[in-house]
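Visitor: Got a predicted structure here, sequence first:
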Amino acid sequence: MEDDLFSLVNLRDMEVIDINTGTKLGFIKDLKINCDEHRIISIVLPSQTTKMSLFSKNEDVEVPWEDIKKIGVDVILIDGKKLSEKD
């Protein structure tokens, strides 16, 4: 059972990769947690856009927990089909 447990620090150090395209999406910026049900709802990744402005809103990317397909030793594989549909 211990092998299936990950600390938040370890998760944040793992690179997130889309299994459909092989695109590296970055590292986990934040987690959304349902405190009543004690479960992770989604992971939040930094915006993929390179444009940054003092007054612009940074659009982070939210990945539902259901779209995470595999958590490996040093990477997290996700199904990013829904992410590409939003563009």
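Guide: On my side now, so go ahead. On a predicted model such as this, the values are computed, not experimentally measured, just so you know.
Visitor: contacts and neighbour counts: CA atoms only from here.
Guide: Noted.
Visitor: can you give me the offset of the longest strand belonging to the chain from its chain's centre?
Guide: Longest strand in the chain, counting residues (DSSP state E): strand 39-45. Counting by Cα atoms, centre = their mean, to the nearest Å, strand 39-45 is centred 7 Å from the centre of its parent chain.
Visitor: on contacts alone, who are the packing partners of it?
Guide: Judged by 3 or more Cα pairs under 8 Å, 6 or more residues apart in numbering; DSSP states H and E, the packing partners of strand 39-45 are strand 24-27, strand 30-34, strand 61-64.
Visitor: Got another one to weigh against that:
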Amino acid sequence: MELEGDLFSLTNLRNMEIIDINTGAKLGFIKDLKINCEEHKIISIILPSQTFKISLFGKNEDIEIPWDNVKKIGVDVILVDGKNLVEE
């Protein structure tokens, strides 16, 4: 993964739009992160679902993108390989 800067705050990451490099589609903004606290690594980013499908208990289905699929973090966007997006 390429970085255009050295460090990013969580607030900065959450304000960057996520773009799929395969289709150019705008996937939205980061809703949450999965972090491995023992290894101090981000495991995946969580995005709100693009569909308006609501489950039995009123919870929206979210999209999880593994951190390995993040290809580049730019100034105001994050480019990801969204081939195999997983809805939680």
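Guide: Everything's here; your move. Please read these numbers as outputs of a predicted model, since none were measured by experiment.
Visitor: quick one, what contacts the residue most central in space within structure 2?
Guide: Compute the mean C-alpha point of structure 2, and by Cα atoms, centre = their mean the closest residue is Ile45, 3.7 Å away. Ile45 of structure 2 sits next to 30-34, 64-67 when contact means Cα atoms under 8 Å, 6 or more residues apart in numbering.
Visitor: Next one: the aligned partner of it in structure 1 from Leu5 of structure 1, what distance?
Guide: In structure 1, the residue paired with Ile45 of structure 2 is Ile43, using TM-score structural alignment. Separation of Ile43 of structure 1 from Leu5 of structure 1 (Cα to Cα, to the nearest Å): 17 Å.
Visitor: And Lys81 of structure 1, by the same measure?
Guide: From Lys81 of structure 1 to Leu5 of structure 1 the distance is 27 Å (Cα to Cα).
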